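Visitor: With the input below, show me the fold.
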Amino acid sequence: MNVGIVAQKGNSRAAYLAADMREALAGVDVDAVVDAATAEELGIDGIPVESLGECDLVVSIGGDGTFLYAARGADGVPILGVNLGEVGFLNAVSPADAIDEVLAEVAAHRDGTQSVREVPRIVARGEDWEMDPSMNEVVVHGPRRGHGGGAGLEIRVDGSLYTGGHADGVLVTTPAGSSAYNLSEGGPLVHPGVEGLVVTEMAAREGMPSLVVPLDATVSVTVTDAESAVVVGDGRTRRTVSSPTEIRIEQSDSPVRLAGPTSDFFEALGKLD
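Guide: Purely as a prediction, here's the structure:
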């Protein structure tokens, strides 16, 4: 069995926990590898995060950002999230329990009793391109935000017009991402048990309220009145497209798979500023 470990970059506490975890896993005949940044911190060999899909289990040590980073490379491999004091919507395991939980997942994997939950991701597509799946949100905005920026936007759900007009942009968010960028733009919190997507305009001149649509809906954003548009997935992947253009955002066929205990959504809410 192979376990991949991703520690929060620049966080020595996370790196040291990764080192202790490697040692514990070696004691039960498990090969444990770390991502390249963690390897540099520890002075050992590592692997690119894109290679995590070759593992049987991935452990993310840090905050939700680290989890999203690990999930991008895990490619369907179950992920166990260890929370280092952040809000922790995606990371249910405390540092004190981390090694015991990982060893429990190893045992469950070996005897065939491992329980894994799936969390949906969304993907943005154009006429001849497709971005990597996003776990939190896809943002479409004009070439720049703020005064004098934005673009003309037309938003359709399964082909039916919802709203249109000038705005900085639009967010399409999964329930997992509702507490992130979406919340800062005035969108609603969504319980992770809800199977839906949230559509939220950003600084619209005459906007409509945020809209929750079915998880299998296709949200189409047509951008006009701008030289270009920018599509951003989870704040990490970015693509600039010419305008006018239509971007389709819909559920990906590649969900994230979560291992280990479930985080308490309402307890995590209490940590929000």
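Visitor: C-alpha only now, for contacts and for neighbours.
Guide: OK.
Visitor: quick one: the helices in the stretch 51-200 of the chain?
Guide: Ranges of helices in the stretch 51-200 of the chain, per DSSP state H, counting those that start in this stretch, are 64-74, 98-111, 181-184.
Visitor: Looking at those helices, which is nearest to Gly260?
Guide: In terms of C-alpha to C-alpha, the element of these nearest to Gly260 is helix 98-111, at 6.9 Å.
Visitor: how far does the closest one sit from the chain's center?
Guide: 24 Å (C-alpha atoms, centre = their mean, to the nearest Å).
Visitor: again, but for stretch 105-124
Guide: Using C-alpha atoms, centre = their mean, the offset of stretch 105-124 from its chain centre is 16 Å.
Visitor: Which residue lies nearest the spatial centre of the chain?
Guide: Taking C-alpha atoms, centre = their mean, the centroid of the chain lies closest to Met135, which sits 3.2 Å from it.
Visitor: which ones are touching it?
Guide: If you count contacts by C-alpha atoms under 8 Å, 6 or more residues apart in numbering, Met135 has them with Leu68, Val119, Pro120, Arg121, Ile122, Thr174, Ala176, Gly177, Asp234, Val256.
Visitor: Redo those residues as JSON lines? Include neighbour count and distance to Pro209.
Guide: Shown next, in JSON lines, are those (neighbours: other C-alpha atoms under 10 Å; distance: C-alpha to C-alpha, whole Å):
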{"residue": "Leu68", "neighbour count": "20", "distance to Pro209": "28"}
{"residue": "Val119", "neighbour count": "17", "distance to Pro209": "25"}
{"residue": "Pro120", "neighbour count": "22", "distance to Pro209": "23"}
{"residue": "Arg121", "neighbour count": "25", "distance to Pro209": "23"}
{"residue": "Ile122", "neighbour count": "26", "distance to Pro209": "21"}
{"residue": "Thr174", "neighbour count": "29", "distance to Pro209": "17"}
{"residue": "Ala176", "neighbour count": "22", "distance to Pro209": "20"}
{"residue": "Gly177", "neighbour count": "25", "distance to Pro209": "18"}
{"residue": "Asp234", "neighbour count": "22", "distance to Pro209": "22"}
{"residue": "Val256", "neighbour count": "25", "distance to Pro209": "29"}
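Visitor: how about this one, so we can line them up?
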Amino acid sequence: MNVGIVAQKGNTRATALAEELREQLSAVDASVTLDEATGRSLGLDGRPVETLGDCDLIVSIGGDGTFLFAASGADGTPILGVNLGEVGFLNAVGPDDAVEAVLAEVAAVRDGDQRVRVVPRLVAVGDGWRSDPATNEIVVQGGRRGRGGGVDLEVRLDGSLYTSGHADGLLVSTPTGSTAYNLSERGPLVHPSVGGLVVNEMCPDEGMPPLLVAPDATVTVTVNAVGGWGASGGRLGNDDGTTDDAVVVSDGKHSYPVEPPTEVEIRRAETPLRIAGPSSDFFEALNKLD
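Guide: Below is the predicted model of the structure:
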């Protein structure tokens, strides 16, 4: 039994809890693998987070950002989140209950009766490249937003044209990510029990409202050009007359520059996210957004 531990970087409380969990897991004959940053904070060896997928369980200690970081290397391994943050949509276990919850999860894995919640992730595919899976959202946008930025795009849903025109970009969100970037772009909240993907244009010149589509829908984004239009009808760009490439961003961390004209296909990833432990209270977490 091997448990991976990922603690929020620079958080002494998270580091102390990681050390306590390491000691408690050792007492029940479970080995522990730390990610590199957690290992450094404890003066021990660690591994890149991308290699933790061979663990039987991963414990994330911190906020939702730490959970997303751990998920980037989980590759389907169940993750139990300990919430030291403010909101906690993904982290349902409080720090005072962390040891008990982790040991109970270890026992469940060993007994073969572990129960996990399976939530979808997204992947973007382009010409010769493929993004890392995204738990929250994938964004296709210009190299910059606002005046002189943005992209000319066409959006198709399972092959049918939904919208076209100029916008800062397009965001495709999972239900999990509906409370994150999607919400700041005036997209709808989606309860975790509701399947589907949110397709949300970002500051379009003339656009369609956000749309909830089937969870297995394929969103195809054709990026035709980058940059805005000036009053004279010319394409605005940088001061030197150039324009930036468009960029595809996975969960706000992994970026993939693309040169128009190009086509990006966004769809559900083959490997979902598996969340271990108790469920968080969606509406309680919503109240913490204020």
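Visitor: So after superposing, what's the score?
Guide: The TM-score (TM-score structural alignment, normalised by the length of the first structure) is 0.98; 273 aligned residues with a C-alpha RMSD of 0.9 Å.
Visitor: returning to that earlier point: okay, the helices of the stretch 51-200 of the first structure, which one's buried deepest?
Guide: Of all the helices of the stretch 51-200 of the first structure, helix 64-74 has the most neighbours on average by mean count of other C-alpha atoms under 10 Å, namely a mean of 22.
Visitor: one step back: out of the contacts of Met135 of the first structure, which two sit at the greatest distance?
Guide: Spatially, the most separated pair among these is Val119 and Asp234, at 14.7 Å (C-alpha to C-alpha).
Visitor: Tell me which of the contacts of Met135 of the first structure you also see in the second structure.
Guide: Retained in the second structure: Leu68, Pro120, Arg121, Ile122, Thr174, Ala176, Gly177, Asp234, Val256, out of the contacts of Met135 of the first structure (criterion both residues aligned by TM-score structural alignment, their matches' C-alpha atoms under 8 Å).
Visitor: Next, find the distance separating the third one from Met135 of the first structure.
Guide: Spatial separation of Arg121 of the first structure from Met135 of the first structure under the definition C-alpha to C-alpha, to the nearest Å is 4 Å.
Visitor: what touches both of the two?
Guide: Shared contacts of Arg121 of the first structure and Met135 (C-alpha under 8 Å, 6+ apart): Thr174, Val256.
Visitor: burial measure for Glu267 of the first structure, as a count.
Guide: Counted with other C-alpha atoms under 10 Å, residues neighbouring Glu267 of the first structure total 12.
Visitor: quick one: what helix or strand has it in it?
Guide: helix 265-269 (DSSP states H and E).
Visitor: tell me the average deviation of that helix from the second structure after fitting.
Guide: Its matched residues in the second structure lie on average 0.4 Å from helix 265-269 of the first structure after superposition (mean C-alpha distance after the TM-score superposition for the first structure).
Visitor: residues making contact with that helix?
Guide: The contact list for helix 265-269 of the first structure (C-alpha under 8 Å, 6+ apart) reads Val87, Gly88, Phe89, His191, Pro192.
Visitor: buried subset of those?
Guide: Val87, Gly88, Phe89 (16 or more other C-alpha atoms under 10 Å).
Visitor: Mind picking the one among those that's closest to Ala96 of the first structure?
Guide: Nearest to Ala96 of the first structure out of these is Gly88 (C-alpha to C-alpha; 14.9 Å).
Visitor: Would you check how far apart the closest one and Thr66 of the first structure are?
Guide: Gly88 of the first structure is 11 Å from Thr66 of the first structure, by C-alpha to C-alpha.
Visitor: got it, and Thr113 of the first structure?
Guide: 27 Å.
Visitor: Number of residues surrounding Arg145 of the second structure?
Guide: 17.
Visitor: ok, it - contacts?
Guide: So Arg145 of the second structure contacts Asp168 (C-alpha under 8 Å, 6+ apart).
Visitor: ok, it to Leu170 of the second structure distance?
Guide: Arg145 of the second structure is 12 Å from Leu170 of the second structure, where distance means C-alpha to C-alpha.
Visitor: go on, Pro120 of the second structure?
Guide: Using C-alpha to C-alpha, Pro120 of the second structure is found at 19 Å from Leu170 of the second structure.
Visitor: now do Ala217 of the second structure
Guide: 16 Å.
Visitor: So for these two, which residue has more residues nearby?
Guide: Leu170 (24 against 15).
Visitor: Please name the nearest non-neighbouring residue to Thr176 of the second structure.
Guide: Computed as C-alpha to C-alpha, 6 or more residues apart in numbering, the closest residue to Thr176 of the second structure that is not its neighbour in sequence is Asn136, at 5.8 Å.
Visitor: what sits against the one you found?
Guide: Contact partners of Asn136 of the second structure, counting by C-alpha under 8 Å, 6+ apart, are Arg121, Leu122, Ser173, Thr174, Pro175, Thr176, Gly177, Ser178, Ala180, Asp251.
Visitor: for Glu50 of the second structure, same thing?
Guide: Applying C-alpha under 8 Å, 6+ apart, the residues contacting Glu50 of the second structure are Ser72, Gly73, Ala74.
Visitor: switch to 7 Å and redo it
Guide: Contact partners of Glu50 of the second structure, counting by C-alpha atoms under 7 Å, 6 or more residues apart in numbering, are Ser72, Gly73.
Visitor: With Val58 of the first structure instead?
Guide: Val58 of the first structure touches Val3, Gly4, Ile5, Ala74, Val77, Pro78, Ile79, Leu80, counting by C-alpha under 7 Å, 6+ apart.
Visitor: Next: Lys271 of the first structure.
Guide: Contacts of Lys271 of the first structure by C-alpha under 7 Å, 6+ apart are Val87.
Visitor: how about 10 Å then?
Guide: Residues in contact with Lys271 of the first structure (C-alpha atoms under 10 Å, 6 or more residues apart in numbering) are Gly85, Glu86, Val87, Gly88, Phe89.
Visitor: Val230 of the first structure now?
Guide: By C-alpha under 10 Å, 6+ apart, the residues touching Val230 of the first structure are 139-144, 169, 223, 238-243.
Visitor: Let's see that with 8 Å instead.
Guide: Per C-alpha under 8 Å, 6+ apart, neighbours of Val230 of the first structure: Val139, Val140, His141, Gly142, Pro143, Arg238, Arg239, Thr240, Val241.
Visitor: Okay, the residue mapped onto it from the second structure and Ser164 of the second structure: tell me how far apart.
Guide: Using TM-score structural alignment to pair residues, one finds that Val230 of the first structure aligns to Val247 in the second structure. For Val247 of the second structure, the distance to Ser164 of the second structure equals 18 Å [C-alpha to C-alpha].
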